[in-house]
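Undergrad: give me a 3D structure for the following:
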Amino acid sequence: MTYPYPSLPYPRVGNPLGWLGLVLNSIFRSALKWPRRWLNSIEIRGSRQARWICRLIPASCPFERDIRLGSRTVHIPALCRINPFYEEIIALRLRAAAYLAEAAAQPQPPSSQEIPSCP
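TA: Modelled structure (predicted):
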């Protein structure tokens, strides 16, 4: 079997658009680098911010559904994996949840009402 491009070290398989698809894929990936780096660089600085992030980002995909139509059940799969920022968003939620767990495990300083006054 001969390939139409003998100078290529590998056969053209997998990308239906050929080289145009490879170029578009490269442009798409490079365009998403900055937002991904920004999402990964967000630091959790307080419990209020961590609680807000945990409330904002759901733990499971909210779009996954089972719809019953009479005796049939139609399953709509989770479409969150299509989101190009899915892994970064879930990592941000995990960092916020870890911050809240760490803050809850630390002993809290006594409040001013609990400190006995000195005689």
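
Undergrad: rest of the way, CA atoms for contacts and neighbours
TA: Fine.

Undergrad: what's the local residue count around R48?
TA: Counted with other Cα atoms under 10 Å, residues neighbouring R48 total 12.

Undergrad: is it fair to say it lies in a helix?
TA: Yes - assessed by DSSP: H, G, I helix; E, B strand; the rest coil, R48 belongs to a helix.

Undergrad: this one as well, want them side by side:
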Amino acid sequence: MKLVSLQKLVNKWIDAIEFHNPYVAQFLCQIIPARCPFEQEIKLFRYSLFRIPSLCKLNPIYEQLVSLRFKALSYLANECGEDVTRYC
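TA: Predicted coordinates for the structure are as follows:
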């Protein structure tokens, strides 16, 4: 029960973050990956043996971090007029 309330608290805290500093937004865009970094394809001599699917969707905070990254990208593009293609 306490884990669920802690998760809701973290989700609300992440959703409430607003950007007023482009350096903070740039930093978050650099450290939060654009796609799930855990997907792997295991190969042997150019032959694919098996693929490990991404498990990011199972992480409850993953969606919040992706939305935070999107808010940072939107801030940089709309408010600062910065080209955000380097973060994609």
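
Undergrad: tell me where the second structure has helices.
TA: Under the criterion DSSP state H, the second structure contains helices at 2-15, 22-31, 62-74.

Undergrad: which part of the first structure matches the last one?
TA: I take that to be helix 62-74 of the second structure. Per TM-score structural alignment, the counterpart of helix 62-74 of the second structure in the first structure is residues 86-98.

Undergrad: average gap between that stretch and the second structure?
TA: Overlaying the second structure shows stretch 86-98 of the first structure at a mean distance of 0.5 Å from the equivalent residues (mean Cα distance after the TM-score superposition for the first structure).

Undergrad: OK, contacts around the spatially most central residue of the second structure?
TA: By Cα atoms, centre = their mean, the second structure has its centre lying nearest to V66, at 3.3 Å. By Cα atoms under 8 Å, 6 or more residues apart in numbering, the contact list for V66 of the second structure reads 32, 34.
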